[in-house]
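> below is the structure, and that's it, no one-letter string:
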């Protein structure tokens, strides 16, 4: 079932639920991946609202509604894949496989029966696109004792590891994660480590949506207009998750608005909303910097990717907190920071179809490396 030399598509939507990112990628045998076309498909407003409510347990959901949401997410992802194929004028026959991460609605690696739940009807994507689809990546790792996240460090190693310079890749989506690449990582898989550091954009996006009715704090301007509330920041930084050793991963089931309101309510004098936003921005920067300081070798270069790249105020705070380390974009190393994760899931799909492992036990805590996910073949009428 080798995927052969064909093109691959990665589909990704993170915890912010702002778009289904589709990346059409070529993986040369002797060079870095080539990003041929991209497309960001925004979700229908009603679908985004339903997904955010479900992920934050705002209201219960019936089995009928749950099944319907799975199909709606699948249709949304299929639209994204078809759009990127049209942009590149590529037929289904030229695509060896699509890697669909799906939309995470619950991630419970510490439950008595650990699981990670993503919506996105892979069979529907295969039927609509005419392409083979690999999906449900995380549970393959969790079935053998892993956290199921983060899964991108193996890809980061393949693209960004260097024998002369230690590097850390910081991906800031709704949740932020690190991949630590010491110089030994270029030849030793076990040298790679990684973890979810805590909130990236998720809390900032949720807070600005409540108070300003926007999906995000554009360039961090609202956060920049406030001041950090020291008691609130201390309360946030005292969360037990931040002190837990790796391997570890997290999501909206922990860091959500209910959690934030509980931290605010515990204070003697709750801060103004704008100061909460400033504090959340600082919290993301401090929790990332704390993880870098704890896990990094000390002289590494930090490569930044994900939606947080577009938040100028967050970047400013990260530069301050990470000094004297260099902070650069993954674009400096050949890969647009907005598309790293989508390309990673195209790469993971190729690995799975070729029978190669995609997880790193040194990152997730799994007992051994395995190919990730389930393969859904396209159903094409003869």
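Alright, I've got the coordinates. Just so it is clear, the model here is predicted, and its values are computed rather than measured. Numbers count the residues shown, from 1 in each chain.
> switch to C-alpha atoms for all contacts and neighbour counts from now on
OK.
> give me the three-state assignment for the closest residue to residue 230 other than its chain neighbours.
Spatially, and ignoring its direct neighbours in sequence, residue 230 is nearest to residue 279 (7.9 Å; C-alpha to C-alpha, 6 or more residues apart in numbering). At residue 279 the chain is in helix, as set by DSSP: H, G, I helix; E, B strand; the rest coil.
> also residue 83?
Residue 83 is classified as helix under three-state DSSP.
> now do residue 216
When classified by three-state DSSP, residue 216 comes out as coil.
> residues near it, how many?
21 (other C-alpha atoms under 10 Å).
> isn't it right up against residue 202?
No - using C-alpha atoms under 8 Å as the test, residue 216 is too far from residue 202 to be in contact (9.2 Å).
> on that earlier part again, show me what contacts the residue nearest to residue 230?
223, 227, 228, 229, 230, 232, 233 (C-alpha atoms under 8 Å, 6 or more residues apart in numbering).
> isn't the last one right up against residue 285?
Which is residue 233. No - counting by C-alpha under 8 Å, residue 233 stays clear of residue 285, with 11.2 Å between them.
> which of the two has more neighbours?
The neighbour comparison of residue 233 against residue 285 (other C-alpha under 10 Å) goes to residue 285, with 24 against 20.
> helix, strand or coil: sort out the more buried one for me.
helix.
> residue contacts, it?
314, 317, 318, 321.
> for my notes, confirm the second one occurs in a strand.
No - counting by three-state DSSP, residue 317 falls outside a strand, being helix.
> show me the contacts for it.
By C-alpha under 8 Å, 6+ apart, the neighbours of residue 317 are 282, 285.
> quick one: the strands in the chain?
Ranges of strands in the chain, per DSSP state E, are 7-13, 20-26, 34-41, 95-108, 115-119, 133-135, 167-172, 175-181, 193-199, 301-305, 327-329, 374-376.
> buried residues in the third one?
Neighbour-count burial for strand 34-41 flags 35, 37, 38, 39, 40, 41 (criterion: 16 or more other C-alpha atoms under 10 Å).
> check what contacts it and list those residues.
Residues contacting strand 34-41 (C-alpha under 8 Å, 6+ apart): 19-28, 76-77, 79-80, 83-84, 87-88, 335, 339, 343.
> next, the one to line up against it:
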């Protein structure tokens, strides 16, 4: 039995999630403890500026990386203290880093190679924590021709595959991504892909109109607005929503200027309601796309995780669009909705140390299975 820590900071930029898992080959990974450290407002602004910058100075990049790494180290220290575990008991930390830009097909219309950039300093993290670190998980899949995302579907398969039933896993972070899990009795491939924005536009629009608050708790503001069908139609014209998988996206594609270019003077609350409807509609489109792709007529359940799993309004909208599928949370499996992504990178670190592949070519379109991540000794 070995213990691993997974660190995740998603596109919502709300903080660092740390998950401690127990890993034994051939057994289900078990969540032992979890802890979240909120993102300081100045670091959040700095990271957001980097995500939106046309040019970046090395000094600004180094400062952000330094501060982010120290925040990660604080999350690890707090987690181990909470679990009453010595750092000597940790086999490795799996660090995702903070995505600054994700361009698996290159940068828009500009010529150049595909790339994905996660701000991270695993060498410094190893120094600060005294633990071995595994990091840089995405670029090996990219080098093999893949999208480098999503990577969590392999972990979803380890946790949630059913002997006989088809299941869907939905992660609602800044962006929404789906995993379609065939039954264990099936030879069908696992597929997974991003469906589009989940919280990223909802949070940005809410912050513009509610200073000092970062998100629309339980979707209360959105629930008071009315969906503008004209605005929703304009938003849905984006080609990403109609592209077939494999596909992944990020802030470089969906951001406030993208939204503002499609506004026609709508009421602010109605815009929020329309953005929530956009998330629900595009997820439902993704469900239909995934089921059609695998010729699936019946899915047992859709298991929702991520911060958006707490957005009551968004889940109610989604339920109206997929009434034939039961919507559940992963708590019944021992994994609260907030800790699946951090747990995934702890599990991926374990896979790396076992020299086992971490990607799924059927998800990312890489040319084959690849061992992901670099190892940084304590």
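Yep, that arrived. Predicted, not measured: the structure shown is a model, and the values here were computed from it.
> before we move on, back to that, identify the residue of structure 2 aligned to the residue nearest to residue 230 of structure 1.
Structural alignment places residue 279 of structure 1 opposite residue 274 in structure 2 (criterion: TM-score structural alignment).
> for residue 347 of structure 2, see how far away that match is.
Here residue 274 of structure 2 is placed at a distance of 37 Å from residue 347 of structure 2 (C-alpha to C-alpha, to the nearest Å).
> again, but for residue 163 of structure 2
From residue 163 of structure 2 over to residue 347 of structure 2 (counting by C-alpha to C-alpha), the distance is 22 Å.
> higher neighbour count, the two?
Shown here are residue 163 of structure 2 and residue 347; by other C-alpha under 10 Å, residue 347 has more neighbours (28 against 11).
> circling back to that earlier point, which among the contacts of residue 279 of structure 1 end up buried?
Of the contacts of residue 279 of structure 1, these count as buried by 16+ other C-alpha under 10 Å: 223, 227, 228, 229, 232, 233.
> picking that back up, return the closest of the contacts of residue 279 of structure 1 with respect to residue 179 of structure 1.
In terms of C-alpha to C-alpha, no member of these lies closer to residue 179 of structure 1 than residue 233, at 25.1 Å.
> list the contacts of the closest one.
279, 280, 282, 283.
> what does residue 67 of structure 1 align to in structure 2?
Per TM-score structural alignment, residue 67 of structure 1 is aligned with residue 62.
> which stretches of structure 2 form helices?
Listed in chain order, the helices found in structure 2 under DSSP state H are 41-52, 58-83, 122-129, 138-143, 153-160, 200-209, 220-224, 229-236, 256-260, 268-293, 312-321, 340-353, 361-364.
> highest average neighbour count across the ones you listed?
With neighbours defined as mean count of other C-alpha atoms under 10 Å, the helices of structure 2 peak in mean count at helix 340-353, which reaches a mean of 26.
> that one vs structure 1, average distance?
Following the fit onto structure 1, the mean deviation recorded for helix 340-353 of structure 2 is 0.5 Å by mean C-alpha distance after the TM-score superposition for structure 1.
> which other helices and strands does that helix contact?
strand 2-9, strand 15-23, strand 90-103, strand 133-135, helix 153-160 (3 or more C-alpha pairs under 8 Å, 6 or more residues apart in numbering; DSSP states H and E).
> so residue 248 of structure 2 makes contact with residue 149?
Yes - using C-alpha under 8 Å, residue 248 of structure 2 is in contact with residue 149, at 6.2 Å.
> identify the contacts common to those two.
Joint contacts of residue 248 of structure 2 and residue 149 (C-alpha under 8 Å, 6+ apart) are residue 193.
> so between those two, which is more surrounded?
Neighbour count, other C-alpha under 10 Å: between residue 248 of structure 2 and residue 149, residue 149 has more, with 28 against 23.
> test my guess that the more buried one contacts residue 140.
No - the criterion here is C-alpha under 8 Å, and residue 149 of structure 2 misses it with residue 140 at 11.1 Å.
> which residue in structure 1 lines up with residue 193 of structure 2?
Using TM-score structural alignment, residue 193 of structure 2 sits opposite residue 195 in structure 1.
> contacting residues around its match?
By C-alpha under 8 Å, 6+ apart, the contact set of residue 195 of structure 1 is 149, 150, 177, 178, 179, 246, 247, 248, 249, 363, 364.
> give me every residue that touches the third one.
Just to be clear, that refers to residue 177 of structure 1. 150, 170, 171, 194, 195, 196, 197, 198, 288.
> report how many residues lie close to residue 165 of structure 2.
Around residue 165 of structure 2 there are 16 residues (other C-alpha under 10 Å).
> surely it meets residue 183?
Yes - counting by C-alpha under 8 Å, residue 165 of structure 2 does reach residue 183; the two are 5.1 Å apart.
> which ones are touching residue 217 of structure 1?
Per C-alpha under 8 Å, 6+ apart, neighbours of residue 217 of structure 1: 204, 205, 208, 223, 311.
> pretty sure the last one sits against residue 223.
No - the pair residue 311 of structure 1 and residue 223 fails to qualify as a contact (C-alpha under 8 Å) at a distance of 9.9 Å.
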